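> just to be clear, the model below is a prediction. Sequence and coordinates:
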Amino acid sequence: MSAAEKPPLMLYLAAPRGFCAGVDRAIKIVELALKVYGPPVYVRHEIVHNKYVVDGLRRQGAVFVDELDEIPQTDQPVIFSAHGVPKAVPEDAAARNMLYIDATCPLVSKVHKEAKIHRKRARDILLIGHKGHPEVIGTMGQLPQGAVTLIETVADAESIRPQEPDNLAWITQTTLSVDDTSDIVGILQRRFPSIVGPHKEDICYATTNRQEVVKVIAAKSDVVFVVGAPNSSNSQRLREVAERSGAAASHLVQRAADIDWRALEGVRSVGLTAGASAPEVLVDEVIDAFRSRFDVTVELEHTVDEDVVFTLPRALREKVAEMEAAV
């Protein structure tokens, strides 16, 4: 199809989008562990929620397992995912004499520390999050069973009957909808005026930034596409935010092959963003797919610069330094 035959399309490209500092750090941890220790390197659960990333690391020699008992007796390291793990997992690894490396995002670790502080101060803890998500499992697993109550919805916030209503604290999953969480927190603060919250918001900077810019592009777009995995919480929230912010429809796609082009007949404007665990190569792939079918004009919608970088675990940094010094 020649350019003259292609229908025009305005593509609003969100910035920031894609990898956050925690995801970037987790992937680098696996890549450096493979470099330092050689394959195989074992990873408990998906290091981040993206099939393209996981498959790429698997090709380099990473072996992904659900639980530690799937790993044979070995001197090779096991890495814990960016979402965090219950404290029983590193305890189990230590009992098995495993070399383990924790790739938990530092912003998730911050929430773990908050939970432990609230526990020391004998507060009832309410965790705003989604049941079954690895991050929620990891956070609740920092404390004894029953110490944390999960709040998923505004209905939960209205109906919860804590044992210590005057000695409460709330924490959150880092990848939630900013607006939904605000509604839930508002209810909790109305019902329990003395409830204690985080000194600094738990929802991470990347989640907030990506949701803010998707609101901008959704208001100008017929359809919004979010590049991300179906089990990625932050990607699902981006899709929801786009729908609430003016787009007639929003779709989560893992890559260009997932796009239903028949549904785009008559569309003149599209918004495009990517969840925090989606690599830029997949965004480029989607843009190329649009260019093959439309006469595309790309307009970058840039709301904020991100310069957050998290340091790698000390033990891994030292190993890398030793290896480089020996060369």
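Received the coordinates, thanks. Residues are numbered from 1 along each chain as shown.
> rest of the way, CA atoms for contacts and neighbours
Will do.
> name the residues that touch the lengthiest helix in the chain?
With DSSP state H setting the assignment, residue counts place helix 21-37 as the longest helix in the chain. With contacts defined as C-alpha atoms under 8 Å, 6 or more residues apart in numbering, helix 21-37 is touched by 40-41, 47-48, 57, 60-62, 76-77, 79, 81-82, 103-107, 276-277, 308-312, 316, 319-320, 323.
> mind running it again at 6 Å?
Identification of contacts with helix 21-37 by C-alpha atoms under 6 Å, 6 or more residues apart in numbering yields 82, 103, 105, 309.
> repeat for stretch 264-273
The contact list for stretch 264-273 (C-alpha under 6 Å, 6+ apart) reads 9-14, 17, 217, 221-226.
> okay, helices next: where are they in the chain?
Remark: helices of the chain, listed N- to C-terminal, are 21-37, 51-60, 88-95, 106-120, 134-140, 154-159, 178-191, 205-218, 233-244, 280-291, 314-326; assignment by DSSP H.
> format the ones you listed as JSON lines; extra columns: distance to residue 303 and mean neighbour count.
Listed next are these as JSON lines, based on distance: least, C-alpha to C-alpha, whole Å; neighbours: other C-alpha atoms under 10 Å:
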{"stretch": "helix 21-37", "distance to residue 303": "18", "mean neighbour count": "20"}
{"stretch": "helix 51-60", "distance to residue 303": "26", "mean neighbour count": "16"}
{"stretch": "helix 88-95", "distance to residue 303": "39", "mean neighbour count": "14"}
{"stretch": "helix 106-120", "distance to residue 303": "22", "mean neighbour count": "18"}
{"stretch": "helix 134-140", "distance to residue 303": "27", "mean neighbour count": "23"}
{"stretch": "helix 154-159", "distance to residue 303": "29", "mean neighbour count": "15"}
{"stretch": "helix 178-191", "distance to residue 303": "16", "mean neighbour count": "16"}
{"stretch": "helix 205-218", "distance to residue 303": "6", "mean neighbour count": "23"}
{"stretch": "helix 233-244", "distance to residue 303": "15", "mean neighbour count": "24"}
{"stretch": "helix 280-291", "distance to residue 303": "18", "mean neighbour count": "17"}
{"stretch": "helix 314-326", "distance to residue 303": "33", "mean neighbour count": "12"}
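> second one coming, line it up with the first:
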Amino acid sequence: MAQPLKLYLAAPRGFCAGVDRAIKIVEMALEKWGAPVYVRHEIVHNKYVVDDLKAKGAVFVEELDDCPQDRPVIFSAHGVPKAVPQEAQRRNMVFVDATCPLVSKVHIEAERHHQNGLQMVMIGHAGHPETVGTMGQLPVGEVILVETVEDVAQITPRDPEKLAFITQTTLSVDDTADIVAALQARFPKIVGPHKEDICYATTNRQEAVKAVAPLVDALLVIGAPNSSNSRRLVEVGSKAGCKYAQLVQRAADIDWRALEGITSVGITAGASAPEVLIDEVISAFGNRYEVTVEIVETAQENVEFKVPRVLREKVA
């Protein structure tokens, strides 16, 4: 008789509307123009999704220089520096921007503050494609990056009276709150966003993890190691009292020895992880334990983003 195990499934989990839209953009581009279609940077941070699109005819590259002039190119959901679409235009390339609309909203915000003479402080992770893309909306030196509360004390803006801040959309809600408080304490006149930049999907997935963490012996977050929002879910789980919180890409990565003797496991997935990988993890537990599943739902999502018009039009 298999040992009983309770699985608590966090909801919402997995794909968000921006990821859904980005994948749909690649699939529709392949339908419209045929293979190959080029994609600059991983469309979303998930190996399974990227491999699936490769099999359908998408070619993933790091830079525009790696794309032939005569094939369509798609920009990833994380957003790109302004110079990239400008260069594609200069080369007369067909391009489709799959930047998540919530990231585009931050870009527009940065642009608006810049026009009003404010220097930007961006709360984000150095080198993350979203941060690179957002900082690349403005001229060099116009965006100062801070990653931690400690960084806030080190920065030297042009004019402390003329500052605004923006945030990478996939950060931890709680960590960001501390950095914002430090910015406001040091620069009382700093202007914040109308509505916080952290996206609804990031917030909802973190809230669901906070609800699950106290109920379980272990938490598994299904997601890629380079996925910011997935890694934040592991941190949120640990902070909310779960002693063992681990990031796994798929079922094969589960460390079963570490889970010996446990009676309850929480499962969630980052915003770029497909449901098929969540099902795979659940059935891996089903093969080893007598499993009962309970869903812990903290919010419902019914957001949908339209794909760009160029993909809705028929080929001329």
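Sure thing, it's come through. What you see is a predicted model, and the numbers here were worked out from it, not measured in a lab.
> would you check the span in the second structure matched by the longest helix of the first structure?
Counting by TM-score structural alignment, helix 21-37 of the first structure falls onto residues 17-33 of the second structure.
> what's the mean distance for the matching stretch versus the first structure?
Overlaying the first structure shows stretch 17-33 of the second structure at a mean distance of 0.3 Å from the equivalent residues (mean C-alpha distance after the TM-score superposition for the first structure).
> quick one on the thing from earlier: any idea which of the contacts of stretch 264-273 of the first structure is closest to residue 123 of the first structure?
Nearest to residue 123 of the first structure among the contacts of stretch 264-273 of the first structure, counting by C-alpha to C-alpha, is residue 17 at 36.8 Å.
> for the closest one, grab the count of nearby residues.
Residues within reach of residue 17 of the first structure, counting by other C-alpha atoms under 10 Å, total 27.
> separation between the closest residue to it other than its chain neighbours and residue 80 of the first structure?
Ranked by C-alpha to C-alpha, 6 or more residues apart in numbering and with sequence neighbours excluded, the top spatial neighbour of residue 17 of the first structure is residue 274, at 5.1 Å. As defined by C-alpha to C-alpha, to the nearest Å, residue 274 of the first structure lies at a distance of 24 Å from residue 80 of the first structure.
> of those two, who's got more company?
Shown here are residue 274 of the first structure and residue 80; by other C-alpha under 10 Å, residue 274 has more neighbours (31 against 23).
> chain center to stretch 232-247 of the first structure: distance?
Its chain's C-alpha centre lies 14 Å from the corresponding centre of stretch 232-247 of the first structure when counted by C-alpha atoms, centre = their mean, to the nearest Å.
> residue range for that stretch in the second structure?
Stretch 232-247 of the first structure maps onto residues 227-242 of the second structure, going by TM-score structural alignment.
> same question for stretch 180-194 of the first structure.
Per TM-score structural alignment, the counterpart of stretch 180-194 of the first structure in the second structure is residues 175-189.
> could you report the neighbour count for the equivalent of residue 221 of the first structure over in the second structure?
With TM-score structural alignment as the matching criterion, the partner of residue 221 of the first structure in the second structure is residue 216. Burial of residue 216 of the second structure, expressed as a neighbour count using other C-alpha under 10 Å, amounts to 20.
> and the aligned partner of residue 306 of the first structure in the second structure, how many neighbours?
Taking TM-score structural alignment as the alignment basis, one finds that residue 306 of the first structure is matched in the second structure by residue 301. Other residues within reach of residue 301 of the second structure, judged by other C-alpha under 10 Å, total 12.
> what's the burial count for the closest residue to residue 301 of the second structure other than its chain neighbours?
Distance criterion C-alpha to C-alpha, 6+ apart; nearest residue to residue 301 of the second structure, sequence neighbours excluded, is residue 12 at 7.3 Å. Close neighbours of residue 12 of the second structure, defined as other C-alpha under 10 Å, add up to 27.
> please report how far the counterpart of residue 209 of the first structure in the second structure lies from residue 239 of the second structure.
Taking TM-score structural alignment, residue 209 of the first structure has residue 204 as its aligned residue in the second structure. If you measure residue 204 of the second structure against residue 239 of the second structure using C-alpha to C-alpha, the figure is 16 Å.
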